[in-house]
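Q: take a look and give me a structure for this.
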Amino acid sequence: MQWTRDSWRAYPIKQHPVYPCENTLKENLERLEKLPPLVFAGEVRQLKKSLAKVAKKEAFLLQGGDCAESFENFGANNIRDMFKILLQMAIVLTFAGGCPVVKIGRIAGQFAKPRSADYEELNGVSLPSYRGDIINGFEFSEKARIADPKRMLEAYYQSATTLNLLRGFAKGGLADLREVQRWNLGFVKKSELHKQYEDLSEKISSALAFMEACGINANNTPNLREVSLYTSHEALLLPYEEALTRVDSLSGDFYDCSAHMLWIGERTREIDGAHVHFLSGVKNPLGVKIGPSAKAQDIIRLSNKLNPNNEEGRLNIIIRMGADKIASNLPSIFKDLKKEGLDLIYSIDPMHGNTVKAGDFKTREFDKIMQEVRYFFEVAISEGVYPGGVHLEMTGQDVTECTGGASNVTMQNLQNRYETQCDPRLNADQALELAFLIADLLKRARK
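A: Coordinates of the predicted model:
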C-alpha cells in the first residue's frame, strides 16, 4: 500500500483509545490540522545531522525527561529545572567523557503512555486505564477515564508553550558555559555530588579563561553561550501524529511536526502494525524500543522498514531488557547485527526493564539501573559496537521514586515525594550521579 498520512488506519493497531463520539474526534482533529507546526523541518534535519555523528562514533546521545507530562504539573519552574539537569548531565559527559553530546528531551509532547491492561481495578471498581493526559484523566472516576479528543488540543498548546520557553533558555543566556556553576539545583548542592560537580565547574571555568586569553569567547563563539535541545516523545496516539504531519515546502517530504524525534514502544513495534507503518513515511529521526524477547532478525526487519536507505542518524535502537537479562540476551544480537552492515545508533534505556513493586508503589533500584548501563557498555565494547546513547525517565525535581543512589532514597521514604503519574523517575541527584558514572564508561568506549 502506498504511504499517505492516514494509510496507517488500514493496519492493525494496539494501545489505541476508543473515543465515544467519532464526530467530536473529527472536529478536534480538523482544528489540530489547521494549527502551526510545533517544530520545523529544518530543525529536524539538523538533529539528523547531529545523530549521524553519533552513528559515526563522534558524539553521544543523551535523551531524557518525564515519564509522562501532565497538565496539572505544568509550569515554568519544572521546565527550567529539567533544562538545567539536562545541561548538567551533558556538560559532565562532554567534559569528563571527552565527547560532544546530542541533547534530546522527553518533553513538549510526552503525554501518551502504553498500558499493560485496558482496565484497572480499585476497591472492586473497574475503569478504563489511565493512558496519559492527552487521552484521559488520572483521577479514578468514570468521567475522568473517558477518552476526550479535546485533550489533544490542550496537549498541543502546552507543548507549544514548553517549546517557546526551551528555545528561550537555549539561546537566551541560561546555557552560557560561564554560568555552569549556576546550573546546579538547590537540593543537589546539599549532596556529596556537589563537590564533584563543583570541581568539574572550576576546571571548565579555567579552560574558558585560557580560551578567552587566546581570543575565543562567548561573543565570537556562539557555541559557548547557546545549545541545541531537541524534543521527542513516543508516537503512540496516531490521530494526533497524523494531524501534525506536514509537507515540507522545500523538499516535498512529510515530517511529523509534533517533535524532532519520535519513537515506537516495545508494545507497538509489530512490523505489520499501524505505528511502524505510519513512522516509515515521515522523515524524522526515529527510535524503537527493544525488549528482552527481541531477536536480531526483528531489528533487521524494523531497520529495512523504517530505514530502507540505511541513512546515518535515521534510526536509534533503544535497548530495554533489564539488568538481569541484558548480559545473556544482547551479545548474540550485536554479533548478528554486525554482519548486516546497518547504520544504526544503539542506546540504552535502563529504566523500563527494572521496575518492581514496593507496596502500593512502583519503583526502580538505582543499582539495577546502573548495572544495566554498565552491561550495555561492556557488551557493546566486547562486540565492537559503539554504545551511542542513554534514554532516561527523570526529572529536575527532588522526588523520591527510585531507590538508592547518593540521595539515599529507601523503600521506607518512597512516599515522601512520590509524584509521578505513571512510572518512577530518577531525581536530579540520581541523574547527575548516573552521568558521572556513564562519563567514565564513555571514555573507555571511545579509546
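
Q: switch to C-alpha atoms for all contacts and neighbour counts from now on
A: Will do.

Q: so Asp336 sits in a strand?
A: No - in this structure, Asp336 is helix, not part of a strand, as judged by DSSP: H, G, I helix; E, B strand; the rest coil.

Q: let's see this one next to it:
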Amino acid sequence: MSDGTVETVPGWRTLVARQRPPWPDEARLGEVVADLAASPPLVTPDECDALTARLAQVAEGKAFLLQGGDCAERLDQASAPAIERKLGLLRKMSAILPLPVVTVGRIAGQYAKPRSWPTETVDGRTLPVYRGDAVNGTAFTDVERWPDPTRLRRVYDASKYTVDVLRGGMFVSHEGLLLDYEEALTRRDLRTGRRYAGSGHLLWIGDRTRQLDGAHVAYFASIGNPIAVKLGPSATAEHALALIDRLDPDRTPGRLTFVVRLGARRVRDLLPELVEKVTASGAAVAWVCDPMHGNTFQAPSRHKTRRFEDVLAEVTGFLEVHRALGTHAGGLHVELTGEDVTECVGAGVGFDDLHRRYESACDPRLNAGQSLELAFLLADLLR
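A: Below is the predicted model:
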C-alpha cells in the first residue's frame, strides 16, 4: 500500500545529475512533474519485493535472469500486438533455457537514452541530439529536437498502457535516467515506511551515470526496488565495491545486480578481477551479461550495427569466466524486438540487408529469429 503522495528524495538535487536534458522551460517541467506526482504509480511495493525475492534466487545461483526489450521505446509504437510480441518472444526464450528463469522486460519506461554528445550536426546544421521520446523526437528539425517536458506525461500514459497489457505476465524495467520523472513517481509504502520508485519494478543506473558522488547513485540508494548498475570497461573492482556499500549496505540478496558490458574482446581480461573481489567481499550480487553495448560499430552503409557472432562471443566469455571462478553466471540483458527487423548482422542478416528494416530509434536490436538462436546457443553453453 502506498500513501499516494510524491516522495522528495533528500539530497539528489544538490548533486550533479549527469545526462539531465537541458529543459528550456523549467516552469513547464515543474507543472508536468506536479501532475505526475498526483498520478497513481505504475507498480506496487509488493510487486517490487516479489522481484527482489526472485532475483535473490539468481544471486544465490538457483535461477537465471533474462532481461530484454527495445533499445528505446517509441511513443507511437505502444500497441497491444507489439507489446504481446515482445512478451511472447521473451517467454519462448525463457522456455529454451535449462534452468528456472526470471523474465524482466526492458519495457514500460525505456523512453530516455544517455548520449555521448549534447548535439549533432547534419549537412552543416547543428541541433540537440535525440535523447529518447521522453525528451524529444527523432526528426532533424528545430521543433522535434526541442526538449519538451510534456513528453514525460505521454511517457507515463504509454507506460501505464503497457503495464496494463502485461499485468501479471512480466516484470518491467528501464534505465532510471530522468530523475525528475522518477522522483515524481516515488511513493512511500505505509506498512514499511520505505520509498519505492513507482515507475517500474527494476531500475538501473547506466555506465555513464554511476558516479559515487552523483545524483543517480544518491536517488537509487533511497528506494526499496531491486536495482542494477551497468559496468563498462572503465569500471574497477574498487568502484564496484564502493557501489555495493552505497546501494546495498545491508547486503540483501536480490537487491543489487551488476550488468557488465565489457565487449567480446575484453570480457575475459576485465571480468575476473571484478567477480573475484566482489565475491571475496561477501556481497550477494547477481552478475548479468549485456553483450550488446560493448560490440557496436558502424557498417559500411553508416548504419550503427552489431555482429551476432560478437554478441555470442561476449556471452561465451562471460560464462567461461564464471565457470573458471566457480561463480554463478546469473543472466542475460539484451536489446531485442519481436519484429522482423534488420539491424544486427549475422544469423540471417547481411550488411546489404540493413537498409531493409532498420527501425530502431537509437541502437540496433536483435530480431526475433536472432534472439531465439541466441537462446538456443546459450542453453547449450549453460548445459
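
Q: list the buried residues in stretch 217-233 of the second structure.
A: 217-232 (16 or more other CA atoms under 10 Å).

Q: kindly name the residues of the first structure that line up with it.
A: Against the first structure, the aligned range for stretch 217-233 of the second structure is residues 276-292 (TM-score structural alignment).

Q: what's the neighbour count on the residue mapped onto Glu43 of the first structure from the second structure?
A: Counting by TM-score structural alignment, Glu43 of the first structure lines up with Glu47 in the second structure. Look at Glu47 of the second structure: counted by other CA atoms under 10 Å, it has 15 neighbours.

Q: quick revisit: and the match of stretch 217-233 of the second structure, how far out from the chain middle?
A: Remark: stretch 276-292 of the first structure is offset 13 Å from the chain centroid, using CA atoms, centre = their mean, to the nearest Å.

Q: and stretch 302-313 of the first structure, by the same measure?
A: The chain centroid and the centroid of stretch 302-313 of the first structure are separated by 20 Å under CA atoms, centre = their mean.

Q: matching residues in the second structure for that stretch?
A: Under TM-score structural alignment, the match for stretch 302-313 of the first structure is residues 243-254.

Q: from start to finish, how long is the matching stretch in a straight line?
A: One end of stretch 243-254 of the second structure to the other measures 15 Å (CA to CA, to the nearest Å).

Q: give me the contacts around that stretch.
A: The contact list for stretch 243-254 of the second structure, computed with CA atoms under 8 Å, 6 or more residues apart in numbering, reads 51-60, 212, 217, 220-221, 226, 255-256, 283-286.

Q: which of those fall within strands?
A: Leu256, Ala286 (DSSP state E).

Q: would you list the buried entries among the contacts of stretch 243-254 of the second structure?
A: 51-60, 217, 220-221, 226, 255-256, 283-286.

Q: so how far is Ala218 of the second structure from the aligned partner of Leu337 of the first structure in the second structure?
A: Here Leu337 of the first structure is matched to Val278 in the second structure, going by TM-score structural alignment. Val278 of the second structure sits 21 Å away from Ala218 of the second structure, going by CA to CA.

Q: try Leu243 of the second structure
A: If you go by CA to CA, the gap between Leu243 of the second structure and Ala218 of the second structure works out to 11 Å.

Q: joint contacts of those two?
A: Shared contacts of Leu243 of the second structure and Ala218 (CA under 8 Å, 6+ apart): Leu212.

Q: tell me where the second structure has strands.
A: According to DSSP E, the strands that the second structure contains are 64-69, 101-106, 119-122, 125-128, 171-175, 186-188, 195-197, 202-205, 227-231, 256-260, 286-289, 296-298, 304-306, 331-335.

Q: can you list those strands in a markdown table and add distance to Pro41 of the second structure?
A: What follows is those, written out as a markdown table (distance: least, CA to CA, whole Å):
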| stretch | distance to Pro41 of the second structure |
| --- | --- |
| strand 64-69 | 22 |
| strand 101-106 | 18 |
| strand 119-122 | 33 |
| strand 125-128 | 31 |
| strand 171-175 | 13 |
| strand 186-188 | 8 |
| strand 195-197 | 8 |
| strand 202-205 | 14 |
| strand 227-231 | 17 |
| strand 256-260 | 22 |
| strand 286-289 | 27 |
| strand 296-298 | 35 |
| strand 304-306 | 35 |
| strand 331-335 | 25 |
